[in-house]
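Peer 1: when you get a sec, could you give me coordinates for this:
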Amino acid sequence: MASFKLPAFLCVAVLSSMALVSHGAVIGLCQGACPKGWAKHNNRCFLHVAEKKTWIVAELNCLHLGGNLASEHSEDDHQFLKELHKGLDSSDSPFWIGLSAVHEEKTWLWSDGTRASGKDYTRWNPAEPNNFGGKEDCVHSNYGGKKNWNDVKCDRKYPSICSLRSNN
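Peer 2: Got it, this is the predicted structure:
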């Protein structure tokens, strides 16, 4: 699997955003109600993407839609995402969220730029993150008996949840 350093990842993100602007896309503005097919929760809009993708391809897909992979900042967010996924994926399998350490080992950041350090909300499964087998730099949720976060290799393929900021 290719390893993406932060400058390369940001370059892809900026270029993707520029492509959206040059085509007149305004999906990411999400003013008021969420776009069709998106669910609103705590001033954000969420979209469940059932197609299994690698973490970076899932993030690029969310960027293309005007957002990022979803971040979780509270137990309420965590439960909402699990219910959104459970309602649309009968297997109750894991799904990608926007947390990763692709830029620097053991330094977790949300792909939407929100805080993921210090005393921020976390929902790791017991003994996670463990970097089992090395290079587990991406995070999926809804994993294991507790159905919480797990660090995993970024080249695995899972469904994902994208999010957009809402002005209301």
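
Peer 1: only C-alpha atoms from now on, for both contacts and neighbour counts.
Peer 2: Fine.

Peer 1: looking at this, Ala58 is in a helix?
Peer 2: Yes. Applying DSSP: H, G, I helix; E, B strand; the rest coil, one finds Ala58 inside a helix.

Peer 1: with adjacent residues omitted, what lies nearest to it?
Peer 2: Once flanking residues are discounted, Ala58 sits nearest to Ser160: 6.5 Å by Cα to Cα, 6 or more residues apart in numbering.

Peer 1: show me the longest helix that occurs in this protein.
Peer 2: Selection of the longest helix in the chain by residue count, based on DSSP state H, yields helix 6-22.

Peer 1: quick revisit: could you count how many residues lie near the residue nearest to Ala58?
Peer 2: 29 (other Cα atoms under 10 Å).

Peer 1: Proceed likewise with the subsequent sequence, for comparison:
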Amino acid sequence: MQVLLCFVGLFAVATAHYCPPLWTSGPRGCYRYMSTPMSWENARQRCMGFSSCDGGVGDLMSITSEAENNFASLLRAASNMANPAPSVWLGGTDAGRENQWTWTNGQQWQYTNWEQGQPNNQGGAENCLRYPGQRSVNQWDDWDCFTELPFVCHLFEHPGNAAGQPGQGQPGQGGRPAFLLGHH
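Peer 2: Now for the predicted structure:
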């Protein structure tokens, strides 16, 4: 059974995203750290259970700039100040074709921040992006997709909406953001 809730923001500010409870406003929309470790595919399915009222979808977080990379580091560290998760899943994968990395949410792969020597596809079975890697605090590593890790979801709006910015929807309310949350 799926329970759906719709949240409509009362104010819209160009630099802020009004996010549902438990979500954090960030560079391109709303983000949520999920502490329950899951395989990469299960984490992605969980994130895809969230959607905006105007047809936007949730997915694992993509990183398209240094600012987003820094935001991911802060979000992970804040997840548990006493003991942050060692690594989290993000939405990068090269499962379709080795060494051709893509973001699952369709964002352009325009920024990279791999650890030295990565991605290396060690053992021929590392097709998913974890953040950070073993030897850094803010760089990426390819990892076995079946490993269970916490993850970061990103709630963004459908690419075809007029606002073009995550979390700034137009649900018939003068451009106020709206989100639809699915819980399984």
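
Peer 1: TM-score of the superposed pair?
Peer 2: TM-score of the superposed chains, computed with TM-score structural alignment, normalised by the length of the first structure, equals 0.77; 144 aligned residues with a Cα RMSD of 2.3 Å.

Peer 1: what helices and strands are in contact with the longest helix of the first structure?
Peer 2: helix 55-64 (3 or more Cα pairs under 8 Å, 6 or more residues apart in numbering; DSSP states H and E).

Peer 1: equivalent range in the second structure for the helix it packs on?
Peer 2: Alignment of helix 55-64 of the first structure against the second structure: residues 40-49, by TM-score structural alignment.

Peer 1: chain center to the longest helix of the first structure, what's the gap?
Peer 2: 17 Å (Cα atoms, centre = their mean, to the nearest Å).

Peer 1: give me the mean deviation of the next helix or strand along the chain from that helix from the second structure.
Peer 2: Of the helices and strands lying after helix 6-22 of the first structure in sequence (DSSP states H and E), the nearest is strand 39-41. Here strand 39-41 of the first structure, set against the second structure after superposition, deviates by a mean of 0.7 Å using mean Cα distance after the TM-score superposition for the first structure.

Peer 1: the second structure: matching residues for strand 39-41 of the first structure?
Peer 2: So strand 39-41 of the first structure sits over residues 24-26 in the second structure, by TM-score structural alignment.

Peer 1: which stretches of the second structure form helices?
Peer 2: Using DSSP H, helices in the second structure cover 40-48, 66-78.

Peer 1: closest one to Thr93 of the second structure among those helices?
Peer 2: Nearest to Thr93 of the second structure, of all these, is helix 40-48, at 9.6 Å by Cα to Cα.

Peer 1: which other helices and strands does that closest one contact?
Peer 2: The contact analysis (3+ Cα pairs under 8 Å, 6+ apart) places helix 40-48 of the second structure against strand 58-60, strand 88-93, strand 149-155.

Peer 1: can you state the direction angle for that helix and strand 149-155?
Peer 2: 30 degrees (axes from the mean of the first three to the mean of the last three Cα atoms, to 10 degrees).

Peer 1: in contact with the alignment partner in the second structure of the residue nearest to Ala58 of the first structure, which residues?
Peer 2: Matched by TM-score structural alignment, Ser160 of the first structure corresponds to Phe151 in the second structure. By Cα atoms under 8 Å, 6 or more residues apart in numbering, Phe151 of the second structure lies in contact with Tyr33, Met34, Ser35, Thr36, Pro37, Met38, Ala43, Leu60, Val88, Trp89, Leu90.
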